[in-house]
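In: Everything below, folded, please.
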Amino acid sequence: MTSVFSTDALPVLVGSMPHADHRQAVDLIFAATPQIPIWPQLPKYPIEGMLRQFLPGMPGVTELDGKIFVDSQRADFDEQFLAFFEEYLLVDEGGAALEDSRFAMSPEEAGGFFVFLEEAEHRREQLTALKGQITGPITFCTGLVDQDGRAVFYNDQLRDAAVKLLAMKARWQTRMMAQVKERPLIFFDEPGLAGFGSSAFITITPADIAGCFSEVFAGVHREGGLAGVHVCANTEWSVIFDTAVDIVNFDAYSYFDKLLLYPQQLTTFFARGGILASGIVPTAAEQIREESAASLADKWFEQTRQLGRLGIDERTVFAQTLITPSCGTGTISEELAETVLRLTGEVSTLIRTKLG
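Out: Presented below is the predicted three-dimensional model:
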């Protein structure tokens, strides 16, 4: 694992927000989480959806009747596929610049990233780290389909291209942020992993998942970043803990008891310096309204006591924790989203005041 720093329950957010203005979103982010800000993804813009935002550069991409898919039967697919891998190998081996390649994101598809970088440049002195995010390889490859409606995950050729695309885009993000602040954090968002173990994923093995993660994590580590995985529901956590992941971001508000079902993996993860990003701040409207910073901090301390019973002491948990929302806020109102941002910062402050 890449060496980690003491996170000391600092607040950090999850990518999506319901706002329509990138500058407004960036200002809100830096106000709530000045030490480890993120760049905002605004799903009000269709191009900033989970698949579309990271799809440019993939060979065979076709849009028909409002649907996007990979058409491996189009006449020029072989030519596109060959060009993709030639460029990938050139960039990977240092023969072409990553910044000028198909793997660099543009202001059109990631406007929030460029506003965020500009603001971060002005605030270097207050930064502990910068955080980016990208759709994870399992969610991406099971959500993206070919011309027959079959997930590209089940096509070895297309899955290989998709994973390499994500690895390079994650590497590009890491490199761009590292120019402002060393050791960026890149979270791979994996809502699709909530279905792992169900009939929909019956043919996907832990080895398949590990292989995908190994490749995308390597891209982040190559640029000096830390790689995280965010799952906003329950999953087979051992599959993630058994990878080279640096940060595990989970819904601590609703699923902490499920995480405790993996005591050996948890203790090993902390022992090797892993960071637990605790999604203790809920993002469901009714839960947001019924909680306060104090009640959520109390919930975190109770969970920390439960980790203590596994042999992980409070100081270790504190030093290797981030405080986050349980999920992104892109599907709730702006007012509630801003409440989530505020609560995330306030919960962190309460914890840090007591233990810092």
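In: From here on, just use CA atoms for contacts and neighbour counts.
Out: OK.
In: what kind of secondary structure is the most centrally placed residue in the chain in?
Out: By CA atoms, centre = their mean, the chain has its centre lying nearest to Phe187, at 2.6 Å. When the structure is reduced to helix, strand and coil (DSSP: H, G, I helix; E, B strand; the rest coil), Phe187 reads as strand.
In: Now do the contacts for it.
Out: The contact partners of Phe187, taken as CA atoms under 8 Å, 6 or more residues apart in numbering, are 131-134, 227-230, 247.
In: switch to 6 Å and redo it
Out: Listed by CA atoms under 6 Å, 6 or more residues apart in numbering, the contact set of Phe187 reads 133, 227-229.
In: For these, give me TSV that also has neighbour count, distance to Ser295 and secondary structure.
Out: Shown next, in TSV, are those (neighbours: other CA atoms under 10 Å; distance: CA to CA, whole Å; DSSP: H, G, I helix; E, B strand; the rest coil):
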residue	neighbour count	distance to Ser295	secondary structure
Gln133	24	28	strand
Ala227	28	30	strand
Gly228	27	27	strand
Val229	26	26	strand
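In: Second chain to compare with the first, below:
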Amino acid sequence: MPIPGNLLTTAMASALSLDVPFWPQLPNYSYYEDMYVQAAEHFPGILLDVEKRTLRFSLEKFIAEVEETLARFDDPSYFDISETYSAVYHRFLALALADRPAIRGQLEGPISFGFNITDENDRPILFDDTVRPFMLEFMARRINVQLDRLRAVNANAFMFVDEPGLQFLFSALSGYGDIKAKGDMDEFFAMIDRPRGIHLCGNPDWDFLLGLDLDVLSMDLYTNREIFAAYGPSIRRFLDRGGVIVWGIVPTGFEAFAKEDIPSLTAQLEGVWEILGKKEIDRDFLLSRSMLSPATCCLVNPDRDKTVDRAFGVVKEMSLRLREKYRLA
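Out: A predicted model of the protein is given here:
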């Protein structure tokens, strides 16, 4: 398993200073850098207006373009992220990162993409039985192509599938229940090369999420620690299958960050580990399958990027202190 544990650090925004670096998505720099826009590149039927910063879908346009897209399904370059859609990604690929424990990439997942991209009738394309199966395979190919590019830079590369929409899966909209969602997500992950995982900042159905065939789960523990700690059996099964948990414990929002310090955040994190220990999850094994990160990918604060930079520093310092305390290599 190339995904490291032992409380090494990674995150969801932008950093080369952490143990496992990644390329950032910077929508404030360009609308092309928006995570939904990046995922939409070459997707048939997309109506993108960069100046108005809108992203929509036309079924008529989809029907007209899908045959051309299918003809390019065996062309990896067609599914990669172009320099227009992310200059940062291509700059990242040019860096010397072979000596890092791992590196990571990301792409928006099909549930969130399908919820947020709507057709002429404001209906999410996730509910279109014609578009949805195509979308699953399209996104899987895009993830696999990016993973191959990253592996050329570092053999231990892995991918996050960003899925904020999973927290709305069973409550916000009707017509797409848990049985259908489970089948689609199982099909989707079966098409994705390992190692692969999910990142989200919200509060989904954790039994559902931990039951998917993931190698790594990145989540906002700071906000959801009491809820997440209640899912001991599912967490244990996930770890026993070889899963890695990225504990997002350091808040990046200005107000939340100002209320905390390293001792308070450490106490919150270790409190969750203590609860899980009482549910027969061995602490040493848990730590061997754990990483640390900021809690969320916060892009806007009153002090611009200062709080985020400080949060990254806290993640690094927490990692150093905890690794020393628990004698982790």
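In: what's the TM-score here?
Out: Aligned and superposed, the two chains score 0.92 in TM-score terms (TM-score structural alignment, normalised by the length of structure 2); 322 aligned residues with a CA RMSD of 1.9 Å.
In: before we move on, the earlier item: show me what the residue nearest to the centre of structure 1 aligns to in structure 2.
Out: Taking TM-score structural alignment as the alignment basis, one finds that Phe187 of structure 1 is matched in structure 2 by Phe160.
In: repeat for Ala294 of structure 1
Out: With TM-score structural alignment as the criterion, Ala294 of structure 1 matches Pro263.
In: tell me which residues in the helix or strand encompassing that match are buried?
Out: Using DSSP states H and E, Pro263 of structure 2 falls within helix 262-278. Buried residues in helix 262-278 of structure 2, counting neighbours by 16 or more other CA atoms under 10 Å, are found at 265-266, 268-269, 272-273, 276.
In: contact partners of it?
Out: Counting by CA under 6 Å, 6+ apart, helix 262-278 of structure 2 makes contact with 229, 232, all of which sit outside it.
In: How many residues are close by the closest residue to Ala194 of structure 1 other than its chain neighbours?
Out: With CA to CA, 6 or more residues apart in numbering as the criterion, Ala194 of structure 1 has its nearest non-adjacent residue at 4.8 Å, and that residue is Thr235. Around Thr235 of structure 1 there are 21 other residues, counting by other CA atoms under 10 Å.
In: Need the three-state assignment for the equivalent of Thr235 of structure 1 over in structure 2.
Out: Alignment note (TM-score structural alignment): Thr235 of structure 1 maps to Pro204 of structure 2. On the three-state scheme (three-state DSSP), Pro204 of structure 2 is labelled coil.
In: Hmm, Pro204 of structure 2 is touching Gln167, no?
Out: Yes. Checked against CA atoms under 6 Å, the pair Pro204 of structure 2 and Gln167 is within contact range at 3.8 Å.
In: Phe62 of structure 2: what's it in contact with?
Out: With contacts defined as CA under 6 Å, 6+ apart, the neighbours of Phe62 of structure 2 are 44-45.
In: what's the longest strand belonging to structure 2 packed up against?
Out: Using DSSP state E to define each element, structure 2 has its longest strand at strand 244-250. Using 3 or more CA pairs under 6 Å, 6 or more residues apart in numbering; DSSP states H and E as the contact criterion, the neighbours of strand 244-250 of structure 2 among helices and strands are strand 216-220, helix 221-229, strand 290-294.
In: now, of these, which is deepest in the fold?
Out: For those, the stretch with the most neighbours on average is strand 290-294, a mean of 27; neighbours defined as mean count of other CA atoms under 10 Å.
In: matching residues in structure 1 for that strand?
Out: When strand 290-294 of structure 2 is compared against structure 1 (TM-score structural alignment), it corresponds to residues 321-325.
In: And for stretch 111-118 of structure 2?
Out: On structure 1, the counterpart of stretch 111-118 of structure 2 by TM-score structural alignment is residues 138-145.
In: Report the distance from that stretch to the chain centre.
Out: Taking CA atoms, centre = their mean, to the nearest Å, one finds stretch 138-145 of structure 1 lying 15 Å from the centre of the chain it belongs to.
In: Residues in contact with it: which ones?
Out: By CA under 6 Å, 6+ apart, the residues outside stretch 138-145 of structure 1 that reach it are 69, 151-153, 190, 192.
In: Could I get the contacting residues of Val216 of structure 2?
Out: Val216 of structure 2 makes contacts with 197, 243-245, as judged by CA under 6 Å, 6+ apart.
In: quick revisit: I'd like the next helix or strand past the longest strand of structure 2.
Out: Sequence-wise, the next helix or strand downstream of strand 244-250 of structure 2 (DSSP H and E) is helix 254-258.
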